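Student: coordinates only, sequence not included:
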């Protein structure tokens, strides 16, 4: 919410401005009016103002003096000057002070409302930036002072089976460590995972945000229930707490707990820019916690489309039984491949988005299906690039490492983002390949000239320009009208002619210098090209001179 101050020594004008706009619609909850600098300062000192609409010429201090005072003490407040003076020096001074806008009276209500809306948007962005910065600083302080707790260490030892999963060993560990649990107590595990981040963060920022999420889980949920503990696990966080309420109130307690976790998920989305999921297990004794945690982790790995949801183990099991025989469509690879070849980015992205949106609504969607799509997609990409004569390995290299592969198939949403990124690069590569056709031919010619005395195979030439052999020779012939092999022969024989004319080198040495180790073969090619042997060609040229 925002507060507005109108400053004008003419009371009628100030009152008119106040009534001219529906300020509430712009998110403004308070509108104050002042008729001079002294009154305006009093308003600021009583309650800071976000936006000030200010006249310039006023008694007891003009608008510039007032804004300079505001700038020094309330640097985040925005100012809109509204005046009768059109002189350049006034506008220049307003700009120097950093005002948002300089308006001349009279101003249309719609224009004023639009400018105030812009001020609201600007202040909102500044608030968000400051809020994130403050949150980082706050949670960094907490993180730096955090120390592992005895109870957390106990649960980690249970999960890692340092404490064997048997009732007698669990009871003995409780006794030795002085933990206030009864050996036969039941506990409900909740696995909390980040399914994806909606912004890009550095590793350090992500670490701080994960700590903030943990703190947010511990504060309202962990502390509300006695003996609750939050443990860091590989998939995310594990909240371990006693069951809520009596057995006969199970449905009510489940509904209440679901609501609490949904509020936590909403807070994660709003404040930490991530999609969280909560997987709730059945009540189990301490020695049964490892197996229950494993069951929740398996659900997390299999869940690729239910984002920001609270998922109870028994409900998920029933749904899995119902969807056991469900079949999923294959990717429309022929259509996507054709659109990729044409470089039709807009249509291709629309098709992929439509396909994934349709599948994401299917509750039966699972990790196995997504991994199959991943393989189909890579197969389509490699096949399409091969048909175009382009090498896809280098372009896809950073997308094929195990970590990136695991991330890409984490959810349908993330898979869609990954596909768009790969397709975007692929289309740029295809379009670039078309535009670079001529320059690639020149590079091939230069390579041939530089290595005229060496073996010049299609493979060597294609590797030099980063294309497949088939595509390299096709592109060369398309641009020059001559095959690569014919061009090599022509280039070698032309160089041989020059050397026969300009040097006294032995003809056998010339043959080697232009890449022919077999003298007889060189002579045959030379005679076919010139109707003369190399000896006759040299003799005729010398006679002509």
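Tutor: Arrived safely, thanks for sending. Nothing here was measured: the structure is a model prediction, and the numbers come from that model.

Student: Could you use CA atoms for every contact and neighbour count after this?
Tutor: Fine.

Student: and residue 231, which of the three is it?
Tutor: State at residue 231, reduced to three classes by DSSP: H, G, I helix; E, B strand; the rest coil: strand.

Student: For residue 333, give its distance to residue 352.
Tutor: From residue 333 across to residue 352, the span is 10 Å (CA to CA, to the nearest Å).

Student: how distant is the helix with the most length in the chain from the center of its chain?
Tutor: Once the chain is assigned using DSSP state H, the helix that runs over the most residues is helix 109-145. Centroid separation for helix 109-145 versus its chain: 22 Å, with CA atoms, centre = their mean, to the nearest Å.

Student: other SSEs contacting that helix?
Tutor: On a contact count with 3 or more CA pairs under 8 Å, 6 or more residues apart in numbering; DSSP states H and E, helix 109-145 meets strand 51-54, helix 203-217.

Student: So which of those is the most surrounded?
Tutor: Most buried of those by mean neighbour count (mean count of other CA atoms under 10 Å) is strand 51-54; its value is a mean of 26.

Student: one more structure, for comparison:
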């Protein structure tokens, strides 16, 4: 805390600065000035809390200095010193909210008592200002504080009653632990899916989209009998949220919430191009809401349905479902005939029937996916296709992860599997296309260590199958084709360059110079040196 002493009498200034026990009073810095101009400069440069000033001074009075300080917005306590017991001065000092009107001569002990009272008032004022600032900050950042509270409460471990009350006080939240809240889960689904490996496979859910989503939610619940307190994200992919509704003393009924969410689904689909799914929980007290949300999440994840649907759960009960596999023989027959649409229709029909009989949950859907993928992988293996390589990519990984979220997403994944499988089978049925792909690969990578296994990874076929169709198409084995390709390139380098033979050996993929020489002679009846001399002699 700082004090400014202003008096044109230098003796008075020195007396006050040296005789008053400022340190004991809690004053850190004592500044001085001998006229209004100097005093104003001190105000501008330093933080002043207490002003002790003479009233009558040349070039302006202490009353004028205080009036200026009030006009500039400085919050200070003031003690006036004067030689005149003039009521006009006293009246003016009161109007300017000065703390004391003190008549000279100065008695230090009495002045110190006045200063101590002024300091106490400064502290009270500071506390009031701080409280106002805190209140203003809370009002400006109220939603952030509310969101932070709910995010911490829902996403972390459940707080005990005492911890919860402590957090409410800490965040200045007007909640009671017995207040009633209702959670609604919101799932966002990728709307546009591309099967191309190098293109975005999912509509990007960025902060801009999330902001628009929350704006729509706030607008929807604005005119209802309850308050949307917060929207809490539940995963890093920004696909799952929980909406916390406060009942405001009115019992939350489920029927009105269902059409509200149904209308919201259509709005979000139209305005934001996203599919959604809502799961309405049950109303419970604040102290129990953490458990209610966790149970709602479990129930929602275990309830498989189509996108753009609304569910409501009055309670959570774990149910065991018995899995009965689909007719795999018919599905395999559709595969053999290349009948994609019948395959997909049969899968969809199976899932819809399970849903209608209330026999579809996450575990059943997992088993179904496993059966379908095994059916496809087994069928492709019979065709000598390396299915685990064919479906090794970002698109497959993404769609496989999403497939357990809804019937729609499972059908998207199965459609992807069938499309890729049938397309690739068409490709390998044209053996010339496969062989041409292998030849193109050899032309580009002849200098590398090429094996049947490395080629198999390129065309997703078994090494034995590749060897058979290659020899059938080209009339020579794959190994011999690679040797011939390398020797032909070595011939050109021997004739057209002056590179040493061991360098040429490296360039065509043979690190072992002796082995290269042996293969070269077997193909041409000449060593590399002999071939170079012969070809150069023939050009003379």
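Tutor: Arrived safely, thanks for sending. Computed from a prediction, not measured in an experiment: that's the story for all the values here.

Student: Work out the TM-score between the chains.
Tutor: Once superposed, chain against chain, the TM-score is 0.54 (TM-score structural alignment, normalised by the length of structure 2); 367 aligned residues with a CA RMSD of 5.0 Å.

Student: So for residue 507 of structure 1, which of the helices and strands packed on helix 109-145 of structure 1 sits nearest?
Tutor: In terms of CA to CA, the element of these nearest to residue 507 of structure 1 is helix 203-217, at 67.0 Å.

Student: quick one: the helices in the stretch 151-300 of structure 2?
Tutor: 161-170, 207-221, 254-271, 289-302 (DSSP state H, counting those that start in this stretch).

Student: about what we covered before: possible to save the helices and strands packed on helix 109-145 of structure 1 as CSV with distance to residue 527 of structure 1?
Tutor: Shown next, in CSV, are these (distance: least, CA to CA, whole Å):
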stretch, distance to residue 527 of structure 1
strand 51-54, 91
helix 203-217, 69
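
Student: all strands of the stretch 1-150 of structure 1, in order?
Tutor: Using DSSP state E, counting those that start in this stretch, the strands of the stretch 1-150 of structure 1 run over residues 2-7, 28-34, 51-54, 78-83, 101-104.

Student: try structure 2
Tutor: Counting by DSSP state E, structure 2 has strands at residues 2-6, 29-33, 50-54, 77-82, 100-103, 180-189, 227-233, 240-246, 275-280, 284-285, 310-312.

Student: most packed of these?
Tutor: strand 50-54 (a mean of 26).

Student: Residue 19 of structure 2 pairs with which position in structure 1?
Tutor: Aligned counterpart of residue 19 of structure 2 in structure 1: none (TM-score structural alignment).

Student: Do I have it right that residue 19 of structure 2 meets residue 108?
Tutor: Yes: Residue 19 of structure 2 is within contact range of residue 108, at 7.2 Å (criterion: CA atoms under 8 Å).

Student: Neighbour count: these two, which is higher?
Tutor: residue 108 (14 against 11; other CA atoms under 10 Å).

Student: what's the distance between that one and residue 78 of structure 2?
Tutor: 17 Å.

Student: do the same with residue 175 of structure 2
Tutor: To residue 78 of structure 2, residue 175 of structure 2 is 42 Å away according to CA to CA.

Student: and the counterpart of residue 395 of structure 2 in structure 1, how many residues sit next to it?
Tutor: In structure 1, residue 395 of structure 2 lines up with residue 399, judged by TM-score structural alignment. Applying other CA under 10 Å, we find 17 residues neighbouring residue 399 of structure 1.

Student: who are the neighbours in contact with residue 399 of structure 1?
Tutor: Neighbouring residues of residue 399 of structure 1 by CA atoms under 8 Å, 6 or more residues apart in numbering: 405, 422.

Student: The same query, at a cut-off of 10 Å, please.
Tutor: Neighbouring residues of residue 399 of structure 1 by CA atoms under 10 Å, 6 or more residues apart in numbering: 393, 405, 407, 408, 418, 421, 422.

Student: Most neighbours among the residues you listed, please name it.
Tutor: residue 408 (22 neighbours).

Student: Can you name the residues that contact the nearest residue to that residue once chain neighbours are set aside?
Tutor: Leaving aside its sequence neighbours, residue 408 of structure 1 sits nearest to residue 415 (CA to CA, 6 or more residues apart in numbering; 4.8 Å). Each residue near residue 415 of structure 1 by CA under 10 Å, 6+ apart is listed here: 304, 356, 370, 371, 373, 374, 405, 406, 407, 408, 409, 421.

Student: Give me the aligned partner of residue 415 of structure 1 over in structure 2.
Tutor: In structure 2, the residue paired with residue 415 of structure 1 is residue 410, using TM-score structural alignment.

Student: chain center to stretch 532-540 of structure 2: distance?
Tutor: Centroid separation for stretch 532-540 of structure 2 versus its chain: 69 Å, with CA atoms, centre = their mean.

Student: next one: stretch 147-161 of structure 1
Tutor: Remark: stretch 147-161 of structure 1 is offset 34 Å from the chain centroid, using CA atoms, centre = their mean.

Student: And stretch 34-47 of structure 1, by the same measure?
Tutor: Computed by CA atoms, centre = their mean, the chain-centroid distance of stretch 34-47 of structure 1 equals 46 Å.

Student: same check, this time on stretch 495-508 of structure 1
Tutor: Distance, centroid of stretch 495-508 of structure 1 to centroid of chain: 62 Å (CA atoms, centre = their mean).

Student: Return the residue of structure 1 aligned against residue 312 of structure 2.
Tutor: Using TM-score structural alignment, the partner of residue 312 of structure 2 in structure 1 is residue 311.

Student: list the contacts for the residue nearest to that match when sequence neighbours are not counted?
Tutor: Residue nearest to residue 311 of structure 1 in three dimensions, not counting chain neighbours: residue 279, with 4.8 Å by CA to CA, 6+ apart. When contacts are counted by CA under 10 Å, 6+ apart, residue 279 of structure 1 touches 189-193, 238, 261, 293, 295-297, 299-300, 309-313, 316.

Student: what's near enough to touch the counterpart of residue 265 of structure 2 in structure 1?
Tutor: Using TM-score structural alignment, the partner of residue 265 of structure 2 in structure 1 is residue 269. Going by CA under 10 Å, 6+ apart, residue 269 of structure 1 touches 197, 198, 263, 275, 276, 308.

Student: The fifth one contacts residue 311, doesn't it?
Tutor: No: the pair formed by residue 276 of structure 1 and residue 311 falls short of the contact definition of CA atoms under 10 Å, at 11.4 Å.

Student: any idea how far the residue nearest to residue 493 of structure 1 when sequence neighbours are not counted is from residue 316 of structure 1?
Tutor: Leaving aside its chain neighbours, residue 493 of structure 1 sits nearest to residue 526 (6.6 Å; criterion: CA to CA, 6+ apart). Residue 526 of structure 1 sits at a distance of 79 Å from residue 316 of structure 1 (criterion: CA to CA).
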